[in-house]
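> No sequence on hand, only this structure:
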């Protein structure tokens, strides 16, 4: 399933501002990869599933919040690949389940809830062991001694294998592109896109712009550099680790922090009105957590003449539309 050949459309956004400024804006619709395994999650999970199968694992475990796009895609992929899957959820259980958790349980995901303090420390060896013992004790898939043997996928799916997968998105970026715009969560997709554009030998005039969805996302620069370094080391065809400069082997890149709207999954009236107006005028749904913030930022940058006249801009739609269901009421409260 995750290895099928993809056809990803480009959608022209005929925004009058861009026409007036002499700019071209297209959306790369990677949200169209699959109804369940949507957007960047398809690419981030691809090689993790290959690795899990090579290691002969039958169960995958990962982490997320109650509206996690990652867990939603993971459950869909596990169902398609006939693997068991467990989701460790941040916070307390609630009944009835929200639409996201209802979906993942219907797909066969077993849910466990842990308090927020434990969740913050889930990377620690002792906390991971507690989680493993919890799963062994419950034995949700009746695997006996094998209940504690599982393949662990990081929160958000970001690891070196995810970077490898996300690098394949670059193949769908047209030649003669000046700016590629990408929303950022954990930094894995951005690092992968950057690496993929390097491999593709994109033109030296191309710049990759990232828009962190959380407040205080400056830490992502170090994360991206580290992920990229790991990927470069894993592939000896490249020897230089890129930074914010452009040379023969690198792509210029920049993270822009002014459009988090107060933090991850935060919403204000300006963003709510923007989503409503944009979707009335263009046949493109926006995910309020990621793509809406990015698109708002792109329009704002065009108003400020950030993009030189004649620039071709590609905005990557990374999916996450299932998460809209948890935000619709919040959007409507601003009207």
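All right, it came through fine. Keep in mind it's a predicted model, so treat the numbers as computed, not measured.
> From now on I want contacts and neighbour counts done on CA atoms only, so please keep to that.
OK.
> from what I can see residue 253 touches residue 204, true?
No - using Cα atoms under 8 Å, residue 253 makes no contact with residue 204, being 11.2 Å away.
> Put this next to the first one:
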């Protein structure tokens, strides 16, 4: 069992920001960088560490309960850190995998996680106050962390990620599923300090682009907005004709500072058609780091396609956030 400080010492923080030089059409007209949050730790990496880091303090919780599917990166990361810190952990998993546990569930079992399989009807109640009160009675000493780690505390961890960036940029691109990562980026950009950046440009508004990894126009925006109560929606993709969605707002239009592009979900969450699988396979065979098709693969595909369509201004500086989660590709 490790102390929290010893565990933090095993992490690579700040994570690196690396120049990225793919041979993609249009890539030569912009400057690309990757924020390598996948490099934080082999298991506890990406936005999962960022979203959980501020839920874990010196005074550790006595127990933790959380939710996810059978391949959940969130449950995988949370199960690992709970095992390392000696925190009893209960994973409430959608669907019964007891006969055929996924690789993620096999890891949780090895890490002494208590697993409760629930049907889809029960799982849909994961945000209902009555159901959460039942869980509090069942697990009186536990804190309950929402699915995906998406809670208000997560935003500070994402802000920490943005604050680590020491290269100037106009856009930061990230996959979107539960909304907290994009919300944290949006909040961080409001107060982004360029003091540590050499020759920082007077960009009036750096912008965040979310890549929806599931079908959810309007729904994904609402997930982000629940964490941005004082910020009206700047640009909602459902109000833009489909043929116009590839166009990125000009970086001098300061008021439109975030939006979600819904053109790259490939049919829904965890839908990975052969063209996406092929793209990820070729990427992994030629690039200095790996991606997976559920989150990062869709984000990198989106950037490739948007570049080919001329959606970014020439000279734009673009950071792609690698949110980790490679284990989910198993």
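Okay, I see it. Keep in mind that what you see is a predicted model, and the values were worked out from it rather than measured.
> Of residue 253 and residue 204 of structure 1, give the one with the bigger neighbour count.
Neighbours were counted for residue 253 of structure 1 and for residue 204 using other Cα atoms under 10 Å; residue 253 has more, 20 against 15.
> And the more buried one? What does it align with in structure 2?
With TM-score structural alignment as the criterion, residue 253 of structure 1 lines up with residue 258 in structure 2.
> Show the contacting residues for the spatially closest residue to its match that is not a sequence neighbour.
Leaving aside its sequence neighbours, residue 258 of structure 2 sits nearest to residue 208 (Cα to Cα, 6 or more residues apart in numbering; 4.7 Å). Applying Cα atoms under 8 Å, 6 or more residues apart in numbering, one finds that residue 208 of structure 2 lies in contact with 171, 172, 173, 174, 182, 185, 186, 257, 258, 259.
> now structure 1: which of these match?
Of these, the ones still in contact in structure 1 (both residues aligned by TM-score structural alignment, their matches' Cα atoms under 8 Å) are 171, 172, 173, 174, 186, 257, 258, 259.
> Pick out whichever of these sits closest to residue 304 of structure 2.
Residue 304 of structure 2 has its nearest neighbour among these in residue 173, at 11.7 Å by Cα to Cα.
> residue range for the strand or helix carrying the closest one in structure 1?
Here residue 173 of structure 2 sits within strand 171-176, counting by DSSP states H and E. On structure 1, the counterpart of strand 171-176 of structure 2 by TM-score structural alignment is residues 179-184.
> any idea what residue 121 of structure 2 aligns with in structure 1?
Residue pairing (TM-score structural alignment): residue 121 of structure 2 is matched to residue 117 of structure 1.
> same deal with residue 65 of structure 2?
For residue 65 of structure 2, the aligned position in structure 1 is residue 61, judged by TM-score structural alignment.
> same check, this time on residue 312 of structure 2
Under TM-score structural alignment, residue 312 of structure 2 pairs with residue 307 in structure 1.
> Mean distance between the host helix or strand of the residue nearest to residue 258 of structure 2 and structure 1 after superposition?
Using DSSP H and E, residue 208 of structure 2 sits within strand 207-212. When structure 1 is superposed, strand 207-212 of structure 2 averages 0.8 Å from its matched positions, counting by mean Cα distance after the TM-score superposition for structure 1.
> which parts of the helix or strand that that strand is followed by are buried?
Of the helices and strands lying after strand 207-212 of structure 2 in sequence (DSSP H and E), the nearest is helix 219-225. For helix 219-225 of structure 2, a neighbour-count test (16 or more other Cα atoms under 10 Å) marks 220, 221, 222, 223, 224, 225 as buried.
> Which two of these have the greatest separation?
Spatially, the most separated pair among these is 220 and 225, at 8.6 Å (Cα to Cα).
> before we move on, back to that, which two in the kept ones among the contacts of residue 208 of structure 2 are spaced the farthest apart?
174 and 257 (13.9 Å).
> Looking at those two, which is more packed in?
Per other Cα under 10 Å, whichever of residue 174 of structure 2 and residue 257 has more neighbours is residue 174, with 26 against 21.
> from what I can see the more buried one touches residue 298, true?
No - counting by Cα under 8 Å, residue 174 of structure 2 stays clear of residue 298, with 9.6 Å between them.
> Name the residues contacting each of those two.
By Cα under 8 Å, 6+ apart, the residues touching both residue 174 of structure 2 and residue 298 are residue 211.
> which position in structure 2 aligns with residue 196 of structure 1?
Applying TM-score structural alignment, one finds that residue 196 of structure 1 aligns to residue 188 in structure 2.
> any idea which helix or strand carries that match?
Here residue 188 of structure 2 is assigned to helix 180-190, by DSSP H and E.
> on that earlier part again, report the buried residues of the match of strand 171-176 of structure 2.
Buried residues in stretch 179-184 of structure 1, counted by 16+ other Cα under 10 Å: 179, 180, 181, 182, 183, 184.
> Then stretch 200-210 of structure 1?
Burial within stretch 200-210 of structure 1, assessed by neighbour count using 16+ other Cα under 10 Å, is assigned to 202, 203, 206, 207, 208, 209, 210.
> sec struct for residue 126 of structure 1, please.
helix (DSSP: H, G, I helix; E, B strand; the rest coil).
> separation between it and residue 133 of structure 1?
Counting by Cα to Cα, to the nearest Å, the gap from residue 126 of structure 1 to residue 133 of structure 1 is 11 Å.
> With structure 1 overlaid, report how far the strand holding residue 173 of structure 2 is off on average.
Superposed on structure 1, strand 171-176 of structure 2 shows a mean distance of 0.6 Å to its aligned residues (mean Cα distance after the TM-score superposition for structure 1).
> tilt between that strand and strand 207-212?
30 degrees (axes from the mean of the first three to the mean of the last three Cα atoms, to 10 degrees).
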